[in-house]
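Asks: sharing a model that was predicted from the sequence below.
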Amino acid sequence: MKHSRVKLSKCRVILFDLEFYVPEAGRDKSGFCYNPWDKRCKLIGGSFLPANPEKDLSKTSNNPKRKVKSFWLWDYKSERELLEAIYKLLRTTCGLVINAHEGRVSPIMCGIGISSSDVPILFELFKRYKILSNAEAFEFQNMFRILDISQLSIATFNNSNDFLYPKTKSLILQKYMPGKKFESGKSVWDLYDANEYDSIVDRVIDEVMCTHQCYLEIVEDIRKFKALEVSEKKRVKLAEKLALENAEAMG
């Protein structure tokens, strides 16, 4: 793709985080307890930052936090209405990007660990509540590209073996935001049971802004890697030139 075809002001990176609720009876298994097809479970909601690469994705961006849009179950009559609101945001953002580029560029969904949780869950819920048919959900999901920080960050860590594995949120934060920690997502269940909604909202918005910060740090790392690569190529080229000159002088 030629860079000239990309209109950065019309591109969007949707940084987001979702929270889910699992009733006590479903918390006895290890791993990810939430299942979008289990009617006992709930989507509590989430926060979304549809970032404009020109304005919102640099360390000098003017308060991107103010552009975060949040959707919470307690603000809607039903889970279906909550999902319809999220769908509307995604559809609107998708239309902006796709139309501006005649389908050549897609909006990006970005988060930590979203490729195995948040993204598939959303589209399963769109199907479950018949907001989209199975075929429509597949087509809509394919309009996006997924940028999972847990996978993207692999190359920024030292890997002692040949087994590449997505990095956890705690490791990523430890590297890029030392001292920053989040309790397990399961702690949200207790907050929800206690009706401590403000604490859930603050936590999720904070997670989105941490994702934003990690995104910026990884971009900076990539630029450093490329600068080192260029420097190494120059060094090798200079060494080859000197070796040739020495060989000619001795010849």
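Replies: Everything's here; your move.

Asks: only C-alpha atoms from now on, for both contacts and neighbour counts.
Replies: Fine.

Asks: tell me the secondary structure at residue 33.
Replies: What DSSP: H, G, I helix; E, B strand; the rest coil gives for residue 33 is coil.

Asks: would you agree it is in contact with residue 24?
Replies: No - applying C-alpha atoms under 8 Å, one finds residue 33 not in contact with residue 24, separated by 10.4 Å.

Asks: out of those two, which sits in the busier spot?
Replies: Using other C-alpha atoms under 10 Å, the more surrounded residue of residue 33 and residue 24 is residue 33, with 15 against 10.

Asks: skip the chain neighbours and tell me the closest residue to residue 76.
Replies: Among residues not flanking residue 76 along the chain, residue 82 sits closest, at 5.9 Å (C-alpha to C-alpha, 6 or more residues apart in numbering).

Asks: distance of the one you found from residue 100?
Replies: Distance, residue 82 to residue 100, using C-alpha to C-alpha, to the nearest Å: 28 Å.

Asks: please compare the first structure with the one that follows:
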Amino acid sequence: MKFKREVTHVIFFDIEYYVPKEYRNRPGLKANPYLDGSFVIGGVFQRYFPIEDKLEEKEEFWIWDMEGRDTMEQEKNLLEKIYLYFRESWTRWELLGGGPRLTEPMVAGFGITRLDVPVLFIKSLVHRIAEPERLYDTYFKLRHFDLSVASAPLIPENKDRKVLSPVSQNWAVKNLFGDGERKPSGTTVWELYDEEEYQSIMERTRGEVELARRVYQELRKIRNGLPGRP
């Protein structure tokens, strides 16, 4: 792996996904991009250049800001904007990178390998945002740094010490920062959307991205043998 100033970067991001009421009592992961009536609500994205310790401004894309005759058309326009955001990262890598071993753009967040990245890929595939091979390259050639996995070896297991598994965001934050306050489940977003509490959704998602950045930096401190907790 090779890194380069002003090119190597991490995208902290979090998307929100709507699940219709009839599917909300399903066991396990509720979100499924092939279920009728489900759609991407939107998300918050922020590029971070770790070599320079430089953050870009957050960018947000929300379905209620999109034009369209219905939710499907609005979702398509939303996914096009998100796709172009990621393509911009690839363009930087391709034009400014140089050298075949330069590490690809990275993405970081909690549960992104289980939900966020697959949902963006599949929904973009359904809406034909780009050719399938182009979509695959855009979303799956990114370097995925899932914080629920990266945090696991550093967090004590409170159920079965024989099992090593991804940890929840709440459990990671509690142990990394000593913060015992539990954040509400992401499923609350569905009710907020039903009630048209859009501002609350935006604020919650911004907080998720900020928290991902803090956890990433805390894990880097631990990796480098530096004192933890700011």
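Replies: Looks like it arrived, so ask away. All of these numbers come straight from a predicted model, not from anything done at the bench.

Asks: superposed, how do the two chains score by TM?
Replies: Once superposed, the chains reach a TM-score of 0.86 (TM-score structural alignment, normalised by the length of structure 2), with 215 aligned residues with a C-alpha RMSD of 1.9 Å.

Asks: pretty sure residue 134 of structure 2 belongs to a helix, no?
Replies: Yes - Residue 134 of structure 2: assigned to a helix according to three-state DSSP.

Asks: in structure 1, what residue corresponds to it?
Replies: Matched by TM-score structural alignment, residue 134 of structure 2 corresponds to residue 136 in structure 1.

Asks: buried ones in the helix or strand where residue 147 of structure 1 lies?
Replies: Using DSSP states H and E, residue 147 of structure 1 sits in strand 145-148. For strand 145-148 of structure 1, the neighbour count (16 or more other C-alpha atoms under 10 Å) marks 146-148 as buried.

Asks: dump these into CSV; add distance to residue 70 of structure 1 as well.
Replies: Shown next, in CSV, are the buried residues of strand 145-148 of structure 1 (distance: C-alpha to C-alpha, whole Å):
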residue, distance to residue 70 of structure 1
146, 20
147, 20
148, 20
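
Asks: which among those gets closest to residue 167 of structure 1?
Replies: Closest approach between the buried residues of strand 145-148 of structure 1 and residue 167 of structure 1, by C-alpha to C-alpha: residue 148, at 10.1 Å.

Asks: map residue 111 of structure 2 onto structure 1.
Replies: Residue 111 of structure 2 maps onto residue 113 in structure 1, with residues paired by TM-score structural alignment.

Asks: got the contact list for that match?
Replies: If you count contacts by C-alpha atoms under 8 Å, 6 or more residues apart in numbering, residue 113 of structure 1 has them with 148-151, 168-169.

Asks: mind doing that once more with 7 Å?
Replies: Contacts for residue 113 of structure 1 (C-alpha atoms under 7 Å, 6 or more residues apart in numbering) come out as 148-150.

Asks: just residue 86 of structure 2 next, same as before
Replies: By C-alpha under 7 Å, 6+ apart, the contact set of residue 86 of structure 2 is residue 138.

Asks: quick one: the helices in the stretch 151-251 of structure 1?
Replies: Secondary structure of the stretch 151-251 of structure 1 (DSSP state H, counting those that start in this stretch): helices at 169-176, 187-193, 197-250.

Asks: need those helices in TSV with distance to residue 64 of structure 1 and mean neighbour count, can you?
Replies: Shown next, in TSV, are the helices of the stretch 151-251 of structure 1 (distance: least, C-alpha to C-alpha, whole Å; neighbours: other C-alpha atoms under 10 Å):
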stretch	distance to residue 64 of structure 1	mean neighbour count
helix 169-176	19	16
helix 187-193	25	16
helix 197-250	8	15
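
Asks: would you format the ones you listed as CSV with distance to residue 72 of structure 1 included?
Replies: Below are the helices of the stretch 151-251 of structure 1 laid out as CSV (distance: least, C-alpha to C-alpha, whole Å):
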stretch, distance to residue 72 of structure 1
helix 169-176, 23
helix 187-193, 11
helix 197-250, 8
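
Asks: number of nearby residues for residue 37 of structure 2?
Replies: Residue 37 of structure 2 has 14 neighbouring residues, counting by other C-alpha under 10 Å.

Asks: over to it. Which of the three states is it?
Replies: When classified by three-state DSSP, residue 37 of structure 2 comes out as coil.
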